[in-house]
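Colleague: Based on what follows, work out the 3D shape:
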Amino acid sequence: MKKKLIRVTTIPNSLGKLLTGQLHYMSNYYDVIGVSSGGSALEDVRKQEGVPVMAVELTRKITPIKDVKSVYGLYKIFKKEKPFIVHSHTPKAGTAAMLAAKLAGVPHRLHTIAGLPLLEATGTKRTILNLVEKITYACATKIYPNSFGLQDIIIKEKFTRKDKLKVIGKGSSNGIDTNHFNPDLYTAADNLKLRTELGFAPEDIVFTFVGRLVADKGINELILAFKKLAAIKKNVKLLLVGTFETELDPLNKASLDYIYNNDTVLGIGWQEDVRPYFAISDALTFPSYREGFPNVVMQAGAMKLYSIVTDINGCNEIIQEGVNGTIIPVKDAEALYAKMLQFYDHKEELYNPNTCRAIMVKNYERSYIWEQLHQEYISLEK
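Modeller: Sure, this is the predicted structure:
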């Protein structure tokens, strides 16, 4: 008889997209249940992963009354289902699930850390978030930072004991499917057609960002750097793939004005499949302030793109300086501009596209991450 495994995230998109295929894989060995906020997206997870799902309303913001209800809702599920393992992802789900699992007497309470939003907070807000983080870790039996840099930060901040921490494999929460993220799936004709549809000329150098278009992803610095580059190089384009979050983390007015009023920048919103846009791009620009282990950088590498990233955990583990990309200081628009200019002037000399892909295949193939996590689960049974 299989042991029961419950996976919990704040929103269904995290279960279905960030952890694509993982619940289905684990269902070969465990009775898996997915838990997240409800709606049609959660039903999509059920169909995609082939596992039962349950809805508990969870919010990304600090909402004390709703949060207490969330903990109680999770507690009831855990008491009824009696799982061997509860494994949570994302900050709010982690706090609620670990507390509820401890109250319910779940023997193995696991939480994956894929980033620490609190690192950008200050004052009272930072104090509160630090306390919440410590409560989450105290309730968990094991914490899995998804990068070695993130593990170092957790130890430095004294959120928990070192022996509670472990990085699965070489990092990442789910790895990537390198057969799926493969530029050979797209012909030169495919790429030319899409470039033409987007208004890009064949000779344009296209810098691309994929992710949320928010301040802490470094978009304000990216716009400043690109604006300076576009002033001296006429055949450059900036492709922005993602959505704005005007309530949580808006861009400044100057950035928004430039995005909306300049034909060298193209925002195409959220895309279900980002591969065609990587295929027509020349380089990834990813100047984020904080990450866990960014899928975008792995995906771009598998698609043979050179990546310009900031010196933060995750990014500085995936990118090897001068091999598959380059690393710049955080919040440094001038450094970003200099590296974009260098790429423009010396693209052919900077890197080998095949090497970019080979590093991703070797270190971050999805099946490798899944098996490493499965082995971790097995170790709990001993």
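Colleague: C-alpha only now, for contacts and for neighbours.
Modeller: OK.
Colleague: now the helices for the stretch 201-350 of the chain?
Modeller: Assigned helices in the stretch 201-350 of the chain, in chain order: 219-232, 253-261, 275-279, 295-302, 315-318, 333-350 (criterion: DSSP state H, counting those that start in this stretch).
Colleague: Show me what the first one is packed up against.
Modeller: Based on contacts counted as 3 or more C-alpha pairs under 8 Å, 6 or more residues apart in numbering; DSSP states H and E, the elements that helix 219-232 packs against are strand 236-241, helix 253-261, helix 333-350.
Colleague: Could you give me the buried positions within it?
Modeller: Neighbour-count burial for helix 219-232, with 16 or more other C-alpha atoms under 10 Å as criterion, is recorded at Ile219, Asn220, Glu221, Leu222, Ile223, Leu224, Ala225, Phe226, Lys227, Lys228, Leu229, Ala230.
Colleague: Relative to Gln271, which of these is nearest.
Modeller: Distance to Gln271, by C-alpha to C-alpha, is smallest for Ile219 among the buried residues of helix 219-232, at 18.0 Å.
Colleague: doesn't Gly211 make contact with that closest one?
Modeller: No: with contact defined as C-alpha atoms under 8 Å, Ile219 does not reach Gly211; the gap is 9.9 Å.
Colleague: Pull the distance from the helix or strand hosting Ala100 to the chain's centre.
Modeller: Applying DSSP states H and E as the criterion places Ala100 in helix 91-104. Distance, stretch centre to chain centre, for helix 91-104: 21 Å (C-alpha atoms, centre = their mean, to the nearest Å).
Colleague: residue closest to the middle of this protein?
Modeller: Residue closest to the average C-alpha location in the chain (C-alpha atoms, centre = their mean): Pro294, at 4.2 Å.
Colleague: Would you do the same for the sequence below? I want to compare the two.
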Amino acid sequence: MAGLRVSVLLKTNSGGLWTIPQIEELRRRDHHVTVVIPPGPGRLRTELETRGIPVVDAPFDFRFRPTVSTLRGLWQLRRLIRQLRPDVLNYHLYASALAARLAALRLPLRRVHVVCGPLYLESWLIRPIERLMRRMDDVTICCTQHISELYGQLGCPAERRPVVQFGIDVNYFTPPHLTSGGMETPDSRKGAREKARAEIGVDPASFIVVMVGYVYPPKRLAHSGRGIKGHDTLLAAWSSFHAKHPRSHLVLVGEGFTAAGKAYRQELIDRFDVGQDPSITWLGWQPDLRPYLTAADVGVVPSLSEGSNGVVREALAMGVPSIVSDAGGLPEAVDASVGWIFPRGDVGALISALDTAYRDFESGQLTARSGRAREHAVRTFDRTQTAAVMADIIERAGGVRSGSR
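Modeller: Down below sits the predicted model:
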């Protein structure tokens, strides 16, 4: 039996790296996968081309403006889809979903929508539109139970909104003192942490809190006036927490996403006097997060809106207990044995969680949480397992019975 023809559509040539394990698994099963992304260089394009995965430039710019060029771009995208003749059209990110649904209207193919985050479902304007348009998807794969429930509220039947959490490379995200296969000891963990802290330039004896995340500008239609990653919540909490616990240091890793995100990042730096605060280090984008996670005592993800969030999974795999907000799928990644959950946007609750983590740090109990965090990640977030489940669903959508190949 010939393999399926699968076309994967994304609105980005830089993000969307979570698609690669899924694509590789489909190719391993002898399916023919082509990825359609915007023209130009980017991390995603580089990774795809390095792996020999066919890439085609999207003729549509994924900007939905009431102009003739939008209609022309959608028509050109439709022509491209017809040329590719996919059995399954698989799209990620909401702008990609809108474009795929409109461009492939009435074409003889199956449509699989992968939902990575719930932000658009939290918009009063978009929700009623999505209630109608989601009917064009044959399957809506949700990366968290939270997203699946939101689609259930829009009338999507349970069998058409399966949950598949995005996985991570648990071998890559391994604490350095475990990479040689040796057993963890207090001395080996301490040595790795001190080395990482020396490289970053932070006090080896301090309580180190790390947040990793792009800075997104505030959205008009959801959480108006605030960036969705919750940087302002953490920075507001930090001044009070650090005043009580001066032997602490906050490391932020992340650049502004787009020019508007860069401007909002600078606004936060100015508003909270980050440049004048020696207890805060704010770095830009980093190609390798492992040194920062190795240096951390605890990670923080204070998002106002969130999908599955790969960073919290990577932190747990690195043995970093995490404090997360109750936004989206974050509570599905962290339980009481490996971290703490606080109400999104609640500065006082975040301070309380930081206080609790600090007490565990002083008493030595944080080390036990670290070991449990690593075990939890390996058991739950291994990307080879989640990619296989994703491939099973795409095969079923395309008419291939799982296990028949």
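Colleague: coming back round to it: comparing the helices and strands packed on helix 219-232 of the first structure, which comes out most buried?
Modeller: Of all these, strand 236-241 carries the top mean neighbour count, a mean of 22, counting by mean count of other C-alpha atoms under 10 Å.
Colleague: any idea of the angle it forms with helix 219-232?
Modeller: Between strand 236-241 of the first structure and helix 219-232, the angle comes out at 160 degrees (axes from the mean of the first three to the mean of the last three C-alpha atoms, to 10 degrees).
Colleague: quick one: strand 236-241 of the first structure aligns where in the second structure?
Modeller: Counting by TM-score structural alignment, strand 236-241 of the first structure falls onto residues 248-253 of the second structure.
Colleague: Quick check: the matching stretch compared with the first structure, mean distance?
Modeller: Superposed on the first structure, stretch 248-253 of the second structure shows a mean distance of 0.9 Å to its aligned residues (mean C-alpha distance after the TM-score superposition for the first structure).
Colleague: what residue of the second structure matches up with Met26 of the first structure?
Modeller: Mapped onto the second structure by TM-score structural alignment, Met26 of the first structure lines up with Leu26.
Colleague: Look at that match and tell me its secondary structure.
Modeller: With DSSP: H, G, I helix; E, B strand; the rest coil as the basis, Leu26 of the second structure sits in helix.
Colleague: For the nearest residue to it once chain neighbours are set aside, list the residues it contacts.
Modeller: Distances taken as C-alpha to C-alpha, 6 or more residues apart in numbering place Ala391 nearest to Leu26 of the second structure, at 5.9 Å, with adjacent residues excluded. Counting by C-alpha atoms under 8 Å, 6 or more residues apart in numbering, Ala391 of the second structure touches Gln22, Glu25, Leu26.
Colleague: My guess is the first one contacts Ala387. True?
Modeller: I take that to be Gln22 of the second structure. Yes: with contacts counted by C-alpha under 8 Å, Gln22 of the second structure reaches Ala387, the gap being 4.7 Å.
Colleague: Quickly note the distance from the equivalent of Cys356 of the first structure over in the second structure to Gly299 of the second structure.
Modeller: Residue correspondence to the second structure (TM-score structural alignment): Cys356 of the first structure is matched to Ala373. Using C-alpha to C-alpha, to the nearest Å, Ala373 of the second structure is found at 11 Å from Gly299 of the second structure.
Colleague: which residues do the two both contact?
Modeller: Residues touching both Ala373 of the second structure and Gly299 comprise Val320, Pro321, with contact defined as C-alpha under 8 Å, 6+ apart.
Colleague: Against Gly52 of the second structure, how distant is Ala236 of the second structure?
Modeller: Going from Ala236 of the second structure to Gly52 of the second structure by C-alpha to C-alpha gives 46 Å.
Colleague: Would you mind giving the residues in the second structure matched to stretch 300-319 of the first structure?
Modeller: Here stretch 300-319 of the first structure aligns to the second structure at residues 315-334, judged by TM-score structural alignment.
Colleague: For that stretch, measure first residue to last.
Modeller: Stretch 315-334 of the second structure has an end-to-end distance of 11 Å (criterion: C-alpha to C-alpha).
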